[in-house]
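*Asks:* please find the sequence and the predicted model below.
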Amino acid sequence: MKIAAIQMRSGLDPEENLAQLEPMLIEAAQSGAEYVLTPEVSLIFPENREQLRSVAAPFEGHPQLARISSLAREHGIFVHVGSLPIPLEDGRFANRSVLFSKDGAQLALYDKIHLFDADISGLNAYRESATYRAGEQAVVAPLGRFTLGLSICYDMRFPRLYNSLANSGATLMAVPAAFTVPTGEAHWHVLLRARAIETGSYVIAAAQGGAHPNGRSTYGHSLAVDPWGRVVAELAHDRPGVLLAEIDPAAVAEARARIPALVNARDFAPADLQG
């Protein structure tokens, strides 16, 4: 199966972002990809909460999602919108992935579970939970001969999620992201390779890259990792582009047979300080 990750440099205008995305979706389809993943915040990368509130559209009848659904149907491909902000009734937003099937129907939805709330020395406190509401449900979806496990960006730091996805049948993990440059240089490759190795799964990661209109800079380097932890394809830069990779379910079966970590895992009691 051929899959694709689209690397973007999304801005503040959803229609401009869609105009950037559409030709790359078509390029991926014409190159033979059956499944295409876009990055986190593909359709709007907000400058601040107020700008997000002024632009984010309701989920029902969402105009850009409607166009992407049409593209999935027109080209007969799975299209996975890595994420977009969806207004909720409590004034916050869901950071939501949307997977479209080859006929353009919504096949799966996933709201990002892990939100980045941190106090960083020398910087202001970052509270993603002030803007977004965390999801509560892990999600897997059928994808031809594969089963897709859904996640978003910061989720990749929590191996228990991927273990749960693998034990629910996932053989391909999707990681749309908007990683900062310093954390990308330090952690991007090693975290994605670790998630592949420990679950014996393929990982496809679609990234934002470059300097964005909102003032953020993101790392890029969209990549695909095989179940043995090898990077099999990478856009080794931060420019927009299309990454293609071939994946084979036999490689998942082989990796899990060689290192049966999913089968060997056991529950255990937490550590208790002795003495």
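*Replies:* Yes, it's here. Numbering: from 1, shown residues only.
*Asks:* when you work out contacts or count neighbours from here on, use the C-alpha atoms and nothing else.
*Replies:* Fine.
*Asks:* quick one, longest helix in this structure?
*Replies:* helix 14-30 (DSSP state H).
*Asks:* for that helix, name the packing helices and strands.
*Replies:* Judged by 3 or more CA pairs under 8 Å, 6 or more residues apart in numbering; DSSP states H and E, the packing partners of helix 14-30 are strand 2-7, helix 63-75, strand 241-246.
*Asks:* among these, single out whichever gets nearest to residue 37.
*Replies:* Among the helices and strands packed on helix 14-30, the nearest to residue 37 by CA to CA is strand 2-7 (4.8 Å).
*Asks:* now do the buried residues in the longest helix of the chain.
*Replies:* Residues 14, 17, 18, 20, 21, 24, 25, 26, 28, 29 are the ones in helix 14-30 that count as buried (16 or more other CA atoms under 10 Å).
*Asks:* hang on, the second one packs against residue 41?
*Replies:* Right, residue 17. No. Using CA atoms under 8 Å, residue 17 makes no contact with residue 41, being 9.9 Å away.
*Asks:* identify the contacts common to those two.
*Replies:* In terms of CA atoms under 8 Å, 6 or more residues apart in numbering, residue 17 and residue 41 are both contacted by the residues residue 10.
*Asks:* I'd like the buried residues of helix 14-30 written out as TSV, with distance to residue 219 added.
*Replies:* What follows is the buried residues of helix 14-30, written out as TSV (distance: CA to CA, whole Å):
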residue	distance to residue 219
14	21
17	18
18	21
20	18
21	18
24	19
25	21
26	24
28	22
29	25
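*Asks:* ok, of these, which one's closest to residue 5?
*Replies:* Nearest to residue 5 out of the buried residues of helix 14-30 is residue 28 (CA to CA; 8.5 Å).
*Asks:* so that closest one versus residue 47, what's the distance?
*Replies:* Distance of residue 28 to residue 47, computed by CA to CA, to the nearest Å: 29 Å.
*Asks:* and the longest strand belonging to the chain, how far out from the chain middle?
*Replies:* Assignment by DSSP state E gives strand 78-87 as the longest strand of the chain. Here the centre of strand 78-87 is set off from its chain's centre by 9 Å, with CA atoms, centre = their mean, to the nearest Å.
*Asks:* counting by contacts, list what that strand packs against.
*Replies:* strand 35-37, helix 63-75, strand 93-100.
*Asks:* touching, residue 169 and residue 145? I think so.
*Replies:* No. Counting by CA under 8 Å, residue 169 stays clear of residue 145, with 11.5 Å between them.
*Asks:* which parts of the protein are helices?
*Replies:* Using DSSP H, helices in the chain cover 14-30, 49-55, 63-75, 159-167, 181-183, 189-199, 249-258, 261-264.
*Asks:* hmm, back to that, show residues contacting the longest strand of the chain.
*Replies:* Under CA under 8 Å, 6+ apart, the answer for strand 78-87 is 34-44, 52-53, 56-59, 68-69, 72, 93-102, 143, 152, 175-177, 206.
*Asks:* another structure for you, compare them:
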Amino acid sequence: MPSQPLSLALVQMASTPGWQPNRSTVQAVLAEHTQPEDLAVFPECVLCLGRGRTVRETARTAAETVADLGSLCAQAERAAVFGGVPVREDDGVRNSSLFFSSTGKLLGRYDKMHLFRLDPDGPGGIDESRVYAAGTEPVVIDHNGWRIGLSICYDLRFPELFRAWGPVDLALCTAAFTAGTGLAHWEVLLRARAIENQCYVAAVGQCGMNAETSIEHFGHSLLADPWGQVRAQAGEGEGVLRVSLDPDRLHDVRTRLPALQHRVL
């Protein structure tokens, strides 16, 4: 269990289809809207939010992507999670969450395992399997004494992923929830994952209407504590939500209600 607080900067964005404009936004946020102690967390599709063809054309190799984003972190001297970047592999494009130290070192990569599908044959339908290849392995990162599990958007609906991590102190969910699914399910799913796993859940989302897809994104990035209480929540627009995670809260909840010790499956 961690002994020191963890500071997060949850960066709610309205990303565009173009890599370079989004990269410039990321660079400015790291320099101007975060503190040295922060772990900056950016949403899914942070560097490219658009149609499937745009995503496939924008995708870069892992080496190119790591070099580019690592240099941003090193320059700003900030640790950061880029919560969903298109990475080109031999077998297709992966939707990858990349976790960097403040020196620009890649600490871990998680490829989204559950690919979203919503009315795929209808007008405005979504089928991520037409764009991405699914990941296969859960990923947990140790950062400043905190065990942090990585998830991306639709993963939130699959509690078995969260349990596959083993005990974690923080679950990160980087997302691009639609306004409709977000209004119905966002907060209740995040609070449920926090309650089930007796950990903090920090979720950061895309917001606004995307010009290329005409999809409206939900925003409302939030932090839920291990008791399932919402400690902080953003609105519908772009911004940075800074939050501090108290390790004593983890200890108190797990001591009062030792549910993790009572698992039989």
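*Replies:* Alright, I've got the coordinates. Just so you know, these numbers come straight off a predicted model, no measurement behind them.
*Asks:* report the TM-score for the pair.
*Replies:* Scored against TM-score structural alignment, normalised by the length of structure 2, the superposed chains reach a TM-score of 0.91; 259 aligned residues with a CA RMSD of 1.9 Å.
*Asks:* can you find the partner of residue 36 of structure 1 in structure 2?
*Replies:* By TM-score structural alignment, residue 36 of structure 1 lines up with residue 40 in structure 2.
*Asks:* what residues are up against the most centrally placed residue in structure 1?
*Replies:* In structure 1, the centroid-proximal residue (CA atoms, centre = their mean) is residue 176; its distance is 2.1 Å. Shown in contact with residue 176 of structure 1 (CA under 8 Å, 6+ apart): 37, 38, 39, 40, 82, 83, 151, 152, 153, 205, 206, 207.
*Asks:* how about residue 113 of structure 1?
*Replies:* By CA under 8 Å, 6+ apart, the contact set of residue 113 of structure 1 is 134, 135, 136, 137, 138, 155.
*Asks:* of these, buried ones?
*Replies:* 134, 138, 155.
*Asks:* can you get me a residue count around the spatially closest residue to the last one that is not a sequence neighbour?
*Replies:* Same thing as residue 155 of structure 1. Leaving aside its sequence neighbours, residue 155 of structure 1 sits nearest to residue 114 (CA to CA, 6 or more residues apart in numbering; 5.4 Å). By other CA atoms under 10 Å, 21 other residues sit near residue 114 of structure 1.
*Asks:* contact partners for residue 114 of structure 1?
*Replies:* Each residue near residue 114 of structure 1 by CA under 8 Å, 6+ apart is listed here: 134, 135, 154, 155.
*Asks:* surely the last one and residue 111 touch.
*Replies:* No. Using CA under 8 Å, residue 155 of structure 1 makes no contact with residue 111, being 10.8 Å away.
*Asks:* can you list the buried ones among the contacts of residue 113 of structure 1 in a markdown table and add distance to residue 219 of structure 1?
*Replies:* Shown next, in a markdown table, are those (distance: CA to CA, whole Å):
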| residue | distance to residue 219 of structure 1 |
| --- | --- |
| 134 | 24 |
| 138 | 26 |
| 155 | 17 |
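*Asks:* that older thread, ok, so of the contacts of residue 176 of structure 1, who is nearest residue 123 of structure 1?
*Replies:* Closest approach between the contacts of residue 176 of structure 1 and residue 123 of structure 1, by CA to CA: residue 153, at 21.0 Å.
*Asks:* contact partners for the closest one?
*Replies:* Applying CA under 8 Å, 6+ apart to residue 153 of structure 1 gives the contacts 40, 175, 176, 177, 178, 179.
*Asks:* which one in structure 2 is aligned with the second one?
*Replies:* With TM-score structural alignment as the criterion, the equivalent of residue 175 of structure 1 in structure 2 is residue 173.
*Asks:* burial of the match of residue 36 of structure 1, as a residue count?
*Replies:* The number of residues packed near residue 40 of structure 2 is 28, by other CA under 10 Å.
*Asks:* ditto for residue 66 of structure 1
*Replies:* Neighbouring residues of residue 66 of structure 1 were enumerated by other CA under 10 Å; the total is 13.
*Asks:* what does the one 3 residues further on give?
*Replies:* Residue 69 of structure 1 has 24 neighbouring residues, counting by other CA under 10 Å.
*Asks:* which residue sits closest to the aligned partner of it in structure 2, ignoring its sequence neighbours?
*Replies:* Matched by TM-score structural alignment, residue 69 of structure 1 corresponds to residue 70 in structure 2. In space, and not counting its chain neighbours, residue 70 of structure 2 is closest to residue 104: 4.0 Å by CA to CA, 6+ apart.
*Asks:* count the neighbours of that neighbour for me.
*Replies:* For residue 104 of structure 2, using other CA under 10 Å, the count is 23.
*Asks:* who touches it in this structure?
*Replies:* By CA under 8 Å, 6+ apart, the contact list for residue 104 of structure 2 reads 69, 70, 71, 72, 73, 74, 77, 79.
*Asks:* distance of the fifth one relative to residue 31 of structure 2?
*Replies:* Summarising the geometry, the distance separating residue 73 of structure 2 from residue 31 of structure 2, computed by CA to CA, is 10 Å.
*Asks:* adding distance to residue 229 of structure 1, write the contacts of residue 176 of structure 1 out as a markdown table.
*Replies:* Formatted as a markdown table, the contacts of residue 176 of structure 1 follow (distance: CA to CA, whole Å):
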| residue | distance to residue 229 of structure 1 |
| --- | --- |
| 37 | 20 |
| 38 | 22 |
| 39 | 21 |
| 40 | 23 |
| 82 | 22 |
| 83 | 25 |
| 151 | 18 |
| 152 | 19 |
| 153 | 18 |
| 205 | 13 |
| 206 | 17 |
| 207 | 19 |
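*Asks:* residues near residue 262 of structure 2, how many?
*Replies:* Residue neighbour count, defined by other CA under 10 Å, stands at 8 for residue 262 of structure 2.
*Asks:* distance of it relative to residue 196 of structure 2?
*Replies:* For residue 262 of structure 2, the distance to residue 196 of structure 2 equals 12 Å [CA to CA].
*Asks:* go on, residue 53 of structure 2?
*Replies:* Residue 53 of structure 2 is 38 Å from residue 196 of structure 2, by CA to CA.
*Asks:* how about residue 73 of structure 2?
*Replies:* Look at residue 73 of structure 2 and residue 196 of structure 2: by CA to CA, they are 33 Å apart.
*Asks:* equivalent analysis for residue 112 of structure 2, please.
*Replies:* As judged by CA to CA, residue 112 of structure 2 and residue 196 of structure 2 stand 21 Å apart.
*Asks:* find the nearest non-adjacent residue to residue 22 of structure 2, please.
*Replies:* Of all residues not flanking residue 22 of structure 2 in the chain, residue 47 sits nearest, at 5.2 Å (CA to CA, 6+ apart).
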